[in-house]
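Participant: let me see the structure of the following:
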Amino acid sequence: MKLQLHVWGPAFSLPSIEAQCLAAISYCSLALPKDSWELVASSDPSVSPTGELPALQNGSIWVSRFRNIVDYIRKYSNGEWDLDRDLDESDRADNTAFSSFVESRGQALIDLSLYVTSQNYYGNTSPAYGSLLQWPNQWILPPKLHSAAKTRTEHLGLSSLDLQAMEDQRQREHSAAVAAGHIPRNFIQQPRETVSGLLGRTSQQNHFRIDALTGEFFEPLEAMLGQKSSLLAASTPSSLDCVALGYLSLALIPDLTQPWLRDAMRAKAPRLSAYTERMRTSCFGETRIEAVHAFSPESAPPSSLPWRAPGRISVTAVGTTLLSTLADSTPFLSEIRRNNRLKQEVESVDSGLSPRERAAVSMYADASKKDMYVSVAAVVGGVAALVGYMFHAGLIAISSGEDEPEEEEEEFSDYLDSGEQPKVADFLSGL
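Facilitator: Next comes the predicted model:
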């Protein structure tokens, strides 16, 4: 049985729209024989029991996340399919350190470029998801990914790249000013900011922040690459090169409405840009990759990637997706699910936390869940006590409505027993 790698589907001429998926694809392309694995653009995290992509499937065994996939492939092949087998201890330490560096710094820049920058998200990223997702995921997943990216980058202080958020904030301030009876002069006819304006004026604080972020990411990798063909070894790529390709290709290749990240990479790291193009061709092939290639491999041009068409979404999967979305939108259930995900995240092997930290965060998640249950129980108990008091005080009375007909029957029987003959006038007056 062939190994199956499930990933987010193609976009921007790349085999996936997600960096970790691109890293996993490049590793499998370099390390595995082509006839030993298949690439499935399922674009649905629910296909994996862990709820994450990329996910490697070997029969009933599922492995998620790039580092776990690399470890599983190494053990599965007894070290034969291991790109890091020739690294010494020093290189292995550098591999781990720089992989973490690329993932942390690179993800923030990808989030800012593809999701937080409004013109790129609405003009490029969201339509790309629409072409590779099936109903109802095409309406549910992109907003969730957009919101998650904005949450991950809030600490960077670059929310002004999200023009929609800026406009919403401006509308709220405008409404508040109108409600207060005055509108500041500098708030009237104020033009909307654009990303080009934010980046074009060097006096803007955003420009310096973005310049610093891109420099902190690209320049160390440019210096590390030097004149070599790969980041660590002189000739053979390692798993670090696969991780770097995943993030650098999403920075360099997409043709976006506001390509500020690509421009920064080309200006600050020309050798790194050439390296990314070379690695992209080596791992993904020279053919321009479209979404149709993943869904109809037989109609696609020859490719170096072993595409396999994903299965159609089932009714059960649709129902599960809708129920999960409804649960995440319900305050009580969403809090419970959030705590469960937090606990599952910290208890995973690759969480990066020490046993003491994992125990502390897990205890916090359990305590939060218990507090939620106590709060709900207190509310239910309070409502029940209030209703009971209202019954006791007579504020609420329940009438069965069955006694009134019996009283009418008794009155009619007494009337007949009295011996009086009914009169026509009385009968008509009763009508």
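
Participant: switch to C-alpha atoms for all contacts and neighbour counts from now on
Facilitator: Will do.

Participant: which strand or helix spans residue 360?
Facilitator: helix 355-392 (DSSP states H and E).

Participant: in the helix or strand that that helix is followed by, what counts as buried?
Facilitator: Per DSSP H and E, helix 355-392 leads on to helix 403-417 as the next helix or strand towards the C-terminus. Neighbour counts over helix 403-417 (16 or more other Cα atoms under 10 Å) mark no residue as buried.

Participant: packing partners for helix 403-417?
Facilitator: Contact partners of helix 403-417 among helices and strands, from 3 or more Cα pairs under 8 Å, 6 or more residues apart in numbering; DSSP states H and E: none.

Participant: what about the following helix or strand past that helix, distance to the chain center?
Facilitator: As assigned by DSSP H and E, the chain's next helix or strand after helix 403-417 is helix 424-430. Put simply, helix 424-430 sits 78 Å off its chain's centre (Cα atoms, centre = their mean, to the nearest Å).

Participant: just stretch 4-14 next, same as before
Facilitator: 16 Å.

Participant: what about that stretch, how long is it end to end?
Facilitator: End-to-end span of stretch 4-14 (Cα to Cα, to the nearest Å): 19 Å.

Participant: can you map out the strands along the chain?
Facilitator: Using DSSP state E, the strands of the chain run over 3-6, 37-40, 55-58, 61-64, 307-308.

Participant: tell me which residues of the third one are tucked away?
Facilitator: For strand 55-58, a neighbour-count test (16+ other Cα under 10 Å) marks 55, 56, 57 as buried.

Participant: contacting residues around the residue nearest to the last one when sequence neighbours are not counted?
Facilitator: Nearest non-adjacent residue to residue 57, counting by Cα to Cα, 6 or more residues apart in numbering: residue 4, 5.1 Å away. The contact partners of residue 4, by Cα atoms under 8 Å, 6 or more residues apart in numbering, come to 37, 38, 39, 40, 56, 57, 58.

Participant: here is a second sequence; please produce its structure as well for comparison:
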Amino acid sequence: MKLHILGPAFGLPSIDAECIAAVALVERYTQGSGQAWALVASHEAAADTRLPCLQVGDKTYSGFDRIAQHLIDEAGGAVPGLATDLTAQQQADATALMTFIKSEGQLLLDISLYVSFENYRNRTRSAFTKILPWYANFVVPPQRRNQARQRTQHLGVSSLDVDDFHEDVIDKPSSMQSEQQKKPFEHETEKHARRLLGRRDTVRTLLQQPEHAAAFRLNALADNLFEPLQDLLKNQSNLLGTDQPAIVDCLAFGYLSLMFYPKMPQNWLASTMRLRYQKLVYYLGSLRDTLRVDAHPDEALSAVSQSEKGAADLPWVSPQSFSPIAVLGYIGQCLFHQLPLPKSDAGLVHLPIRRPRSLVQRYFPALLGLTSTSLALLAFWSYKNLAWPHGEAVHFFGRRRLVDYGDAGATLSALGSLGLQMQQQQQQS
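Facilitator: Next up is the predicted model:
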């Protein structure tokens, strides 16, 4: 059993929330069942799958929900190490909570890790550089940032995205700039004028500034996620009130850990959680001690040496390597997706996860080559022995005869005819 995830970052097993949740889920499951498993730091997925991806023999289960359902089916409904004996009300609450955490938590992570230019440039981008091969570094981070921009476009926090500001405003001529795009320049001019005149900002003008307005929106978005979760934890240690963590707790750990533990330049998520939601911080620390999924990039990038030393807690294995042809194909697909054409699968480009090949797949190339060679030999034998007209003159149309080459040609033609007549007389006698 192999679990393919995005590589580790910030002391966590992955830079993706659902990948962290999948690691916690599979680790908890294998601790109770004693089943062996391996963890692969990757960025590839087949065209019909996405990370995290659990590979069990010839089958793959993509996404956190499908992985969790597979483990429940394998364990007969009772997953070892997890609270799965839930009542009907708890199951309904778990479904609602997982949907709520994914929708609200993904927006917060999009803003913190990707939309915020300071966080993306100083922390997120460098984290991807450590865990991705060189050719994927030019593809995966920009793709994920573009997707985060699209998901958070309606929230009105574009003032955090300095890179987007420079691309969309500075590079355009003044005649193409809308009135909304000119406001940041007017704001800067007004601020310099106030500084020269010695006037102070009032509360109203402070609230009208884009960075402060964005801060209020960010706090409201954080409250939308943190406040309901903390209300559930007032009188219980887990979200559903169970003694052991449930599947929804693994998912909550994946999202909350990426909000709290990374040390970002704009650390508003962790600060909000630390100052106003201390019960949630205690819950997160308790989950981290229980699940034991801490990681470091060196464990994934040098899995062989770490396993020899016995220093790695998670069962990392060496990432799979791809042939130059596969890498060139990957780069070609990336360039193709940059063309202004209708795209499917959100414009993602993937390399396939290698699966064990069956006997037919393994020997099919050799069988195909043997069959082609046999058919070619059979066609040559048929042409030489069946289709050739024996005893008759063969005429090649479009070619000149020997008699067309003057006296020498006529002499050679007569000699050939004489030899043919002598051969026929010998056969008759």
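
Participant: need the TM-score from the superposition.
Facilitator: Laid over one another, the chains give 0.69 as their TM-score (TM-score structural alignment, normalised by the length of structure 2), with 321 aligned residues with a Cα RMSD of 2.6 Å.

Participant: hang on, the earlier thing: quick check: the gap between the residue nearest to residue 57 of structure 1 and residue 117 of structure 1.
Facilitator: Per Cα to Cα, residue 4 of structure 1 is found 34 Å from residue 117 of structure 1.

Participant: likewise for residue 345 of structure 1?
Facilitator: Distance from residue 345 of structure 1 to residue 117 of structure 1, by Cα to Cα: 28 Å.

Participant: can I assume residue 212 of structure 2 is in contact with residue 206?
Facilitator: Yes: with contacts counted by Cα atoms under 8 Å, residue 212 of structure 2 reaches residue 206, the gap being 6.7 Å.

Participant: excluding chain neighbours, what is closest to the equivalent of residue 56 of structure 1 over in structure 2?
Facilitator: Here residue 56 of structure 1 is matched to residue 54 in structure 2, going by TM-score structural alignment. Using Cα to Cα, 6+ apart and skipping the chain neighbours, the partner closest in space to residue 54 of structure 2 is residue 3 (4.5 Å).

Participant: OK, contacts around the one you found?
Facilitator: 23, 37, 38, 39, 40, 52, 53, 54, 55.

Participant: residue 251 of structure 2: which of those residues is nearest?
Facilitator: residue 23 (10.1 Å; Cα to Cα).

Participant: from the chain's centroid, how far away is stretch 241-253 of structure 1?
Facilitator: 19 Å.

Participant: before we move on, back to that, make TSV out of the contacts of residue 3 of structure 2 and add distance to residue 29 of structure 2.
Facilitator: TSV is the format used below for those (distance: Cα to Cα, whole Å):
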residue	distance to residue 29 of structure 2
23	10
37	10
38	13
39	14
40	17
52	16
53	16
54	13
55	15
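
Participant: circling back to that earlier point, which residue numbers in structure 2 go with the helix holding residue 360 of structure 1?
Facilitator: With TM-score structural alignment applied, helix 355-392 of structure 1 matches no range in structure 2.

Participant: so which elements touch that helix?
Facilitator: Partner elements for helix 355-392 of structure 1 (3+ Cα pairs under 8 Å, 6+ apart): helix 331-347.

Participant: elements contacting the helix it packs on?
Facilitator: helix 315-329, helix 355-392.

Participant: any idea which residue is closest to the centre of structure 1?
Facilitator: residue 145 (3.5 Å; Cα atoms, centre = their mean).

Participant: roughly how far does that residue sit from residue 41 of structure 1?
Facilitator: For residue 145 of structure 1, the distance to residue 41 of structure 1 - Cα to Cα - is 17 Å.

Participant: what's the answer for residue 293 of structure 1, then?
Facilitator: Residue 293 of structure 1 sits 10 Å away from residue 41 of structure 1, going by Cα to Cα.

Participant: between those two, who's got more neighbours?
Facilitator: In this view residue 293 of structure 1 and residue 41 are compared by other Cα atoms under 10 Å, and residue 41 has more residues nearby, 27 against 22.

Participant: name the nearest residue to the more buried one, sequence neighbours excluded.
Facilitator: Excluding the flanking residues, the one nearest residue 41 of structure 1 by Cα to Cα, 6+ apart is residue 9, at 4.6 Å.
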